[in-house]
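> predicted structure and sequence below. I'll ask about it afterward.
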Amino acid sequence: MKWTICIKNAGFEASLEARKLYNVEDDQKAQALGMIRVVDESGEGYLYPQEMFAPIVIQNSLEGQLLAA
């Protein structure tokens, strides 16, 4: 699973929390448009500009804990 962290949420304050981790869905079409599809608490994926996020790598043991939380 891919993870990202929100580094700015200007214009999307109601939808995104700065400094929060989000799961990323693989979406090649969105990437070609400079967008990223992140999954929120409801389990739905939404498109946002890529520059609002920074990719991160999480160790497998921590990833399991995050998914279980």
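All right, it came through fine. This is a predicted model, so every value here is computed, not measured.
> only C-alpha atoms from now on, for both contacts and neighbour counts.
Will do.
> what's around L66, how many residues?
A count of nearby residues for L66, using other CA atoms under 10 Å, gives 11.
> where does it land in three-state SS?
helix (DSSP: H, G, I helix; E, B strand; the rest coil).
> can you report how many residues neighbour N60?
Using other CA under 10 Å, the number of residues around N60 comes to 10.
> okay, which residue of the chain is out on the far edge from center?
Each residue of the chain has a distance to the centre, and by CA atoms, centre = their mean the biggest one is for S61: 19.3 Å.
> try it against this one:
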Amino acid sequence: MTQSKFVICKRNTGYEASLELRKLYLRLPDNTAKSHGQIRVVDESGEDYLYPTSFFIPIDLPASVAKQVAHTA
């Protein structure tokens, strides 16, 4: 099963400066993080960091939309 390339933030406790609620974030593949219950996302700093998986909802976008969103991130 493939992972969604994008996630929506549903919780940001302790990371209010780095994550905005209800915002779409780019998820980067990281199998080590996954094994620890975390995912790697590009946050408000523009850098990728690890966050708890429970903070996000995976979302599948149509390919044409995902391509446009990825290019603006």
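Arrived safely, thanks for sending. Nothing here was measured: the structure is a model prediction, and the numbers come from that model.
> picking up where we left off before, to which residue of the second structure is the residue farthest from the centre of the first structure aligned?
Superposed on the second structure with TM-score structural alignment, S61 of the first structure falls opposite S64.
> may I have the secondary structure class of its match?
Following three-state DSSP, we place S64 of the second structure in the helix state.
> same check, this time on Y15 of the second structure
Going by three-state DSSP: Y15 of the second structure is coil.
> mean shift of the helix or strand hosting A54 of the first structure relative to the second structure?
Secondary structure from DSSP states H and E places A54 of the first structure in strand 53-56. Following superposition, strand 53-56 of the first structure is found to deviate from the second structure by 0.4 Å on average (mean CA distance after the TM-score superposition for the first structure).
> list the buried residues of that strand.
F53 (16 or more other CA atoms under 10 Å).
> quick one: contacts of that strand?
Applying CA atoms under 8 Å, 6 or more residues apart in numbering, the contact partners of strand 53-56 of the first structure are 2-8.
> got it, and stretch 31-47 of the second structure?
17-20, 25-30, 48-53.
> in strands only, show me those residues.
When the contacts of stretch 31-47 of the second structure are checked against strands (DSSP state E), the matches are 25-28, 48-52.
> show me which of the residues you listed are buried.
Using 16+ other CA under 10 Å, the buried members of those are 25-28, 50-51.
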